[in-house]
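**Q** just coords:
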């Protein structure tokens, strides 16, 4: 699978699947989650409400992933995953890697050939950017999907993109 680092807006990515760094409610929020819901339109919210009413009444657990339509986004699906909040007292790296692993699995099972990821947990969940990139690339580089041929890590802002390139070169 080809892996690309892109500086940009995840809602503008022309891929089969876009990964949403969702909150456990699946009903929208701030950051990436809010942008995906706003630009994707009410179709995404309608499907996430159905998921809450059926399988995820208590919300989506951290590290898990589930798909919905992409609504008005330039993708076919949105794969929602809930990242862990960074902690200096507890190593939650395994949960962060699970977000990428489970999102890849869901996208691959859907038949997606391409997927775009945000830098999960690196925003309001305060995961240090360099380590968030390291965790993401560790999973993406080890993946052996059946259908997926391309994964993009979409980085918001020049500073984040520069840090990601430095980490990628060092790995």
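**A** Okay, I see it. The shown structure was predicted, so the numbers you read here are calculated from the model rather than taken from an experiment.

**Q** From now on I want contacts and neighbour counts done on CA atoms only, so please keep to that.
**A** OK.

**Q** show me what contacts the closest residue to residue 75 other than its chain neighbours?
**A** In space, and not counting its chain neighbours, residue 75 is closest to residue 16: 4.9 Å by C-alpha to C-alpha, 6 or more residues apart in numbering. Neighbouring residues of residue 16 by C-alpha atoms under 8 Å, 6 or more residues apart in numbering: 75, 76, 77, 112, 113, 114, 115.

**Q** Presented hereafter is structure B, for comparison with structure A:
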């Protein structure tokens, strides 16, 4: 069973095999985590997105690109549901985590960092976003050894750590 931990920090600075990007359907970069990952990864990330996903990616699905200048090997892009726009089917959110782990296994990744998908500008309620992430990541079989849920803000990290029963120091 993989180790699931909460991390307080910047997902673009995680030294892991794969970093998960909370992307939009267009796969051309955006705001929030998506924008930060594209900026830190550099132009190679966008070029690979255009080549691999000429028609974008469906909500709940995942695919990979180079990590460009990030300290990772791959970026696994997944498109979460936009709660604020009325996409409230939790199974789509759960699918993002499950599909990302499937892609990680296809790549033989052993370590992976996730943001809380859809919990930012897409407006998914934070506690439910945390519950969905933890339930799927703890309940899905994978060869990944090290799974990290990375929170940029201290209050979100505290909630994640509490949910995982993890010390917050």
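**A** Looks like it came in fine. Bear in mind that the values here come from a model prediction, so they are computed numbers and not experimental data.

**Q** on that earlier part again, which of the contacts of residue 16 of the first structure are conserved in the second structure?
**A** Mapping those onto the second structure (both residues aligned by TM-score structural alignment, their matches' C-alpha atoms under 8 Å) leaves 75, 76, 77, 112, 113, 114, 115 still in contact.

**Q** And the second one, what's its match in the second structure?
**A** Mapped onto the second structure by TM-score structural alignment, residue 76 of the first structure lines up with residue 73.

**Q** Residue in the second structure paired with residue 102 of the first structure?
**A** In the second structure, residue 102 of the first structure lands on residue 99 (TM-score structural alignment).

**Q** which residues of the second structure fall in strands?
**A** 3-8, 16-23, 62-66, 72-79, 111-114, 146-151 (DSSP state E).

**Q** tell me the most buried of these?
**A** With neighbours defined as mean count of other C-alpha atoms under 10 Å, the strands of the second structure peak in mean count at strand 16-23, which reaches a mean of 28.

**Q** mean deviation of that one from the first structure?
**A** Superposed on the first structure, strand 16-23 of the second structure shows a mean distance to its aligned partners of 0.2 Å (mean C-alpha distance after the TM-score superposition for the first structure).

**Q** if we can go back for a sec, for the residue lying closest to the match of residue 102 of the first structure once chain neighbours are set aside, which residues are in contact?
**A** Nearest in space to residue 99 of the second structure, with sequence neighbours left out and distances taken as C-alpha to C-alpha, 6+ apart, is residue 62 at 5.7 Å. Shown in contact with residue 62 of the second structure (C-alpha under 8 Å, 6+ apart): 76, 77, 78, 79, 96, 99, 100, 103.
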